[in-house]
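J.: when you get a sec, could you give me coordinates for this:
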Amino acid sequence: MPADGDLAEAASVLRTGGLVAFPTETVYGLGANALDARAAARIFEAKARPSFDPLITHLADAADLESLVGAVPPAVAALAARFWPGPLTLIVDRPAMIPPIVTSGLATMAVRVPDNEYARRLIAAAGVPVAAPSANRFGQLSPTRAEHVVRGLGAAVDVVLDGGPTRCGIESTIVDARGERPVVLRLGALPVEELEQVAGPVTIRPGSSGQPVAPGTLAAHYAPRTPLRLSTAGATDSGVRRGYLAFRDRPVGDWAAVEVLSAAGDLTEAAARLFEALHRLDATGVGEIVAESVPDTGVGRAVNDRLRRAAATWSSGH
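T.: Coordinates of the predicted model:
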């Protein structure tokens, strides 16, 4: 885990406009000072991220939300009180101190408090809110280990803090609770069922046909470098060396590489291992990855969401 000296150095880099990759409970984030437009612009440049895709701002403590945005709607406050720190991102009105580049010009802002001690200590030491999308090239597999960050972004990052593998392995759930009925804008590590225990029935709208109102909602996203298709999509050229991503049981047939997400059939374990397994399959040199869906309940919904978007990247002519 990062030493105190490493955290202090990284905090200084953030304060002075640099980029720091750091662990959270979900995936590794690529952080910059959210109050500094030039620093935020470096995130978009390093990731080759389109300027229309907004960033998530990370806070050290839930109490910092009111200090940043002023009055917080009761439903938003209730979700923050229950699930922060944790893998829940909430939509709030953008305060004037947050430059428009962070929100891609939107009047709203995505914000969360990560459930990772080192992430919160880093943000607290920096003394500024930290804008941080996943620390990878735009549209590619999210990083769940520091080596994924180094391999994907290299010298574009000033400091990489190695906190070991992330616990959840999949991004945060994004919710807009400012209206009468909360809207889930991105499925993620916090299951909808748990949200509804606090918020009541929610609307699930994890997609965007125009400018995204939240990160990670484009139809094609989260893709490995190797072409990926869902196992339900039918057969392809048998001459291609293929890898298989299985939920619980190893597949029958001649596969060059196989990754099993959870031999016990545990959806939480499957989510935690999803991107790690895809990174490994990507590194085997196979010509195609065939991915099996998981049960579409709990965090399994988010796993299937990521697989569908990864497959869409290739079916759309990546």
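
J.: only C-alpha atoms from now on, for both contacts and neighbour counts.
T.: Will do.

J.: which residues in this structure form helices?
T.: 4-15, 37-47, 64-69, 74-83, 117-126, 146-153, 192-199, 267-282, 300-315 (DSSP state H).

J.: what comes up buried for stretch 136-156?
T.: For stretch 136-156, the neighbour count (16 or more other C-alpha atoms under 10 Å) marks 136-146, 148-150, 152-153, 156 as buried.

J.: next: stretch 175-188.
T.: Neighbour counts over stretch 175-188 (16+ other C-alpha under 10 Å) mark 175-178, 182-188 as buried.

J.: re earlier: would you reformat the helices of the chain as JSON lines and include distance to Val290?
T.: Formatted as JSON lines, the helices of the chain follow (distance: least, C-alpha to C-alpha, whole Å):
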{"stretch": "helix 4-15", "distance to Val290": "39"}
{"stretch": "helix 37-47", "distance to Val290": "26"}
{"stretch": "helix 64-69", "distance to Val290": "42"}
{"stretch": "helix 74-83", "distance to Val290": "35"}
{"stretch": "helix 117-126", "distance to Val290": "34"}
{"stretch": "helix 146-153", "distance to Val290": "21"}
{"stretch": "helix 192-199", "distance to Val290": "27"}
{"stretch": "helix 267-282", "distance to Val290": "10"}
{"stretch": "helix 300-315", "distance to Val290": "9"}
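
J.: please give me the structure for this one as well, since I'd like to look at both together:
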Amino acid sequence: MTELLNATETGIAEAARLLREGALVAFPTETVYGLGGDARSDTAVARIFEAKGRPRFNPLIVHVAELDAARAVAIFDDRAERVASAFWPGPLTLVLPLRPSARLSPLVTADLPSVAVRVPAHPVAQALLHAFGGPLAAPSANPSGKVSPTRAGHVMAGLSGRIAAVVDGGTCAVGVESTILGLTDGAALLRPGGIPAEALEDCLGHRLETGGDNERPNAPGQLASHYAPSAPVRLDVAAPERGAFWIGFGPEAGGADLNLSPTGDLVEAAANLFHYLREADLRAKGPISVSPIPDRGLGRAINDRLRRAAAPRPVA
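T.: Below is the predicted model:
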């Protein structure tokens, strides 16, 4: 049975105790809820893959409380130091060379010579990381390939009975996963997310390449079919379609069943995206159609998630 814990000192202490025993605990970050396990324990990390049904070749993000803890698991160059100082704590993951002394389970990195690491800003995530006192491997707390959770109820709907506990910290403010920046060979945007690529380019002083591999990921969130509801998803639908559930965007989509942002605010749209995909999946009697989203700022992250949600599903 999965326990629902309040985000109190007592609840966080209980969550940290469970994690130290090798159990799995879901917790809120500013992006989505993460499924945490001790990143140093092969058993705990294997349980993450088992609970999610996640492919073993797909690496995990290591969450730590502060920059010094990140330096203990990854090798930082001047670029990494500059970006981390500008955007941490926050919705940014850095893929960096793995420090040989990191003592992470090789399951975390999928045996790659690099590691994905971030410092979350959410106060509950920070409190839990400090109480636990070590690195947590934490992919999104949902069955692999399905819509990511932005509320504790979403986690319970997908993983109840598979994990020890969920810490209820309310609704996640950003609503899409962290931006992933690869700094192992050049500088590449591996996944758009909560930090706009333009902001990273301003910090680094140059344009970013686009990286990633759908077949052999070097960072999370790169599989071609991902974030998928059960119903088929159609993109760039500017008007209602017969028999479809329409998720709109902006004032011109006034007749939509749900509107990501009636005012056309991309921040609001990102925060609503995964919850609305879940709601549409519950209510749709046919396909889910989605309005065009501007491909700038957070719109790049929204469109990335929508393209993966609409991609052909792998054959079981």
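
J.: kindly provide the TM-score of these chains.
T.: The TM-score (TM-score structural alignment, normalised by the length of the second structure) is 0.92; 309 aligned residues with a C-alpha RMSD of 2.0 Å.

J.: rewinding a little: max pairwise distance over the buried residues of stretch 175-188 of the first structure: which two?
T.: Greatest spatial distance in those: Arg178 and Gly188, 19.1 Å, computed using C-alpha to C-alpha.

J.: look up how far Val108 of the second structure lies from Ala39 of the second structure.
T.: Ala39 of the second structure sits 7 Å away from Val108 of the second structure, going by C-alpha to C-alpha, to the nearest Å.

J.: okay, those two: which has more neighbours?
T.: Neighbours of Ala39 of the second structure and Val108, each counted by other C-alpha atoms under 10 Å, are more numerous for Val108; the result is 29 against 26.

J.: please say which position in the first structure that one maps to.
T.: Under the alignment by TM-score structural alignment, Val108 of the second structure pairs with Val102 in the first structure.

J.: show me the contacts for the closest residue to its match other than its chain neighbours.
T.: Spatial nearest neighbour of Val102 of the first structure, chain neighbours left out: Leu55 (5.6 Å); criterion: C-alpha to C-alpha, 6 or more residues apart in numbering. With contact taken as C-alpha atoms under 8 Å, 6 or more residues apart in numbering, Leu55 of the first structure is in contact with 102-104, 110, 131-133, 214-215.

J.: what do you get if the cut-off is 7 Å, keeping everything else the same?
T.: Leu55 of the first structure makes contact with 102-103, 110, 131-133, 215, according to C-alpha atoms under 7 Å, 6 or more residues apart in numbering.

J.: ok, and the most crowded of those residues?
T.: Counting by other C-alpha under 10 Å, top hit in these: Val102 with 31 neighbours.

J.: from Leu88 of the first structure, how far out is it?
T.: Distance, Val102 of the first structure to Leu88 of the first structure, using C-alpha to C-alpha: 18 Å.

J.: still on that earlier bit, which one of the helices of the first structure lies nearest to Gly169 of the first structure?
T.: Proximity to Gly169 of the first structure (C-alpha to C-alpha) singles out helix 267-282 among these, at 3.9 Å.

J.: that closest one against the second structure, how far on average?
T.: Following the fit onto the second structure, the mean deviation recorded for helix 267-282 of the first structure is 0.7 Å by mean C-alpha distance after the TM-score superposition for the first structure.

J.: could you list the buried residues of that helix?
T.: Quick answer for helix 267-282 of the first structure (16+ other C-alpha under 10 Å): 267-279, 281-282.

J.: rewinding a little: contact partners for the match of Val108 of the second structure?
T.: Neighbouring residues of Val102 of the first structure by C-alpha under 7 Å, 6+ apart: 34, 40, 54-55.

J.: could those go into TSV alongside distance to Ala124 of the first structure?
T.: Below are the contacts of Val102 of the first structure laid out as TSV (distance: C-alpha to C-alpha, whole Å):
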residue	distance to Ala124 of the first structure
Ala34	13
Ala40	18
Pro54	23
Leu55	19
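
J.: mind picking the two most distant members of these?
T.: Farthest pair in those, by C-alpha to C-alpha: Ala34 and Pro54, 11.8 Å.

J.: residue contacts, Phe44 of the first structure?
T.: By C-alpha under 7 Å, 6+ apart, the residues touching Phe44 of the first structure are 50-51.

J.: quick one, strands of the stretch 201-318 of the first structure?
T.: Secondary structure of the stretch 201-318 of the first structure, counting by DSSP state E, counting those that start in this stretch: strands at 203-204, 228-230, 242-246, 257-260, 288-291.

J.: can you redo these as a markdown table with mean neighbour count and distance to Tyr28 of the first structure?
T.: Formatted as a markdown table, the strands of the stretch 201-318 of the first structure follow (neighbours: other C-alpha atoms under 10 Å; distance: least, C-alpha to C-alpha, whole Å):
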| stretch | mean neighbour count | distance to Tyr28 of the first structure |
| --- | --- | --- |
| strand 203-204 | 14 | 25 |
| strand 228-230 | 23 | 23 |
| strand 242-246 | 24 | 22 |
| strand 257-260 | 20 | 22 |
| strand 288-291 | 24 | 23 |
